[in-house]
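Asker: Requesting a structural model of the entry that follows:
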Amino acid sequence: MPSNLPATISTFSGDQVPARVANISRGGFLADCEAPVPVGSQVVLFLPSVGRLPAQVRWAMGNSIGAVFNGVLTGPLELGLRNLLASAPRRGVGGEQKRDPCHDRSKVA
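Answerer: Have a look, this model is predicted:
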């Protein structure tokens, strides 16, 4: 899901790195950080609307990182991420907002 969410990335060495999450899914995220975070780092992504999501950095380019969540998210974390993803507008090619055909009430008789 394309986004621009303010976040904090905590490293296991204790660093707190301000970031903006540019894309997030149930499997991981892409973030633009204010400081580099090395590939292989175990981190915790904190999103105020979701909570703390443990992850591992799989790639880095400059201050941008891609990370995968550690294991399967369960309980409140899963619910918070599911609610975040469900609330985001769906976008098509070129950035236009797409209607969700399952929830499109304009076609109801």
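Asker: only C-alpha atoms for contact and neighbour calcs from this point on.
Answerer: OK.
Asker: Would you enumerate the residues in contact with Phe12?
Answerer: Ser41, Gln42, Val43 (C-alpha atoms under 8 Å, 6 or more residues apart in numbering).
Asker: One more, please, to line up against the first structure:
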Amino acid sequence: MRQPGEIKREPRVDTQFQARLLDSSGNEHAVTILDLSKSGFRLRCDEMLRIGEKIRLQTDRHGDFPAQIRWALGEEAGGLFLSPVKVPD
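Answerer: Next comes the predicted model:
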């Protein structure tokens, strides 16, 4: 049972792979995906990302995913996929 103040989220899979982030201005940034679930992700980026910004995460192997940045702290940020994704086991 959820406790008051607890945030419910999907189980996350720890990972570490390179991707590209395309921001709303069309700028491309190299990122490392640190964990992900079918609804969200955590990544590392050299640039500070804007909370609320709509982005695209692009990977050579897995495709292109529309998302939104939900939090940012230093070089790490987390986001929500705008459509559920399939997460590897």
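Asker: Most neighbours among the contacts of Phe12 of structure 1, which one is it?
Answerer: Across the contacts of Phe12 of structure 1, neighbour numbers were computed from other C-alpha atoms under 10 Å; Val43 holds the maximum, 26 neighbours.
Asker: Quick one: map it onto structure 2.
Answerer: In structure 2, the residue paired with Val43 of structure 1 according to TM-score structural alignment is Ile55.
Asker: what do you get for Gly71 of structure 1?
Answerer: Under TM-score structural alignment, Gly71 of structure 1 pairs with Ser83 in structure 2.
Asker: what about the strands in structure 1?
Answerer: Taking DSSP state E as the test, the strands found in structure 1 are 2-11, 16-24, 28-33, 42-47, 51-61, 64-69, 90-91, 97-98.
Asker: excluding its backbone neighbours, what's nearest the spatially most central residue of structure 1?
Answerer: Centroid-nearest residue in structure 1, with C-alpha atoms, centre = their mean: Ile24, separated by 2.8 Å. Using C-alpha to C-alpha, 6 or more residues apart in numbering and skipping the chain neighbours, the partner closest in space to Ile24 of structure 1 is Met1 (5.3 Å).
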